[in-house]
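[1] Build me a model:
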Amino acid sequence: MTLEGVLDVTGAVLILLGAALALTAAIGLVRLPDVLNRMHAASKPQTLGFLLLCAGLALVLRDGSATAMLVLAAGLQLVTAPVATQMMAKAAHRTGQYRADLVVDERDEQGETR
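    The predicted model follows:
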């Protein structure tokens, strides 16, 4: 097998793994019970799936400008996903839209207000 064939197969495997993780994230967003659980499904498998998709596409396309665009997209994903997840968690905490049996709020125990 030639080097191009190995790169194509590796890229295809990475694309399939990335698509599977993105599908897992989508199913988690629909099926998980509350905001704090959905927050993990929205960030962790979705981000890793997107990074695997970008890596697989870079291996398959083997074009400098396409790879630069994929690296830019992956970098923006790594910057924005944690920030969006943190904002979702803060909004859920402020509005009380979480399962109280799963969360220990140390600020409420100390008498601090939200």
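[2] CA only for contacts and neighbour counts going forward, please
    OK.
[3] report the longest helix in this protein, please.
    Identified as the longest helix of the chain according to DSSP state H is helix 64-95.
[4] one more to put side by side:
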Amino acid sequence: MISLADSFTLAFVAAGALLFLAGTLGLLRFPDTLSRLHALSKADNLGLGLIVIGLLPQTQTIAGGVKLVCIWLLAQLSAATASQLIAGIAARRQPDA
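    Below is the predicted model of the structure:
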């Protein structure tokens, strides 16, 4: 029988995986660089957040949960920084209208 913690984990990890899929579809389908970055960074950050929330009940110690949250925060910081750098380069390369 599936426990409450297991069903919580399953639901949140599945929702996070669906958001990763949506971000990937946005990366493939949107026409320009800025909209692709927006779709990818937002969906991936939220997807990873849902996966981390889903995995928190499965951790054995509080230190394990803190590590998961720190990994999520580091991924958010790095995704935001990379998106800003790529968007800046893309904006400088666009011809003036």
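[5] what's the TM between chain one and chain two?
    Here the superposed chains carry a TM-score of 0.86, computed using TM-score structural alignment, normalised by the length of the second structure; 97 aligned residues with a C-alpha RMSD of 2.3 Å.
[6] list the contacts for residue 60 of the first structure?
    Residues counted as contacts of residue 60 of the first structure (C-alpha atoms under 8 Å, 6 or more residues apart in numbering) are 7-8, 11-12.
[7] and if we set it to 10 Å?
    Applying C-alpha atoms under 10 Å, 6 or more residues apart in numbering to residue 60 of the first structure gives the contacts 4-12, 14-15, 54.
[8] The aligned residue in the second structure for residue 55 of the first structure: helix or strand, and which one exactly?
    With the correspondence set by TM-score structural alignment, residue 55 of the first structure lines up against residue 53 in the second structure. Using DSSP states H and E, residue 53 of the second structure sits in helix 33-55.
[9] how far off helix 62-93 does that helix point, in degrees?
    With axes from the mean of the first three to the mean of the last three C-alpha atoms, to 10 degrees as the basis, helix 33-55 of the second structure and helix 62-93 are set at 180 degrees to each other.
[10] which other helices and strands contact helix 33-55 of the second structure?
    If you count contacts as 3 or more C-alpha pairs under 10 Å, 6 or more residues apart in numbering; DSSP states H and E, helix 33-55 of the second structure packs onto helix 4-29, helix 62-93.
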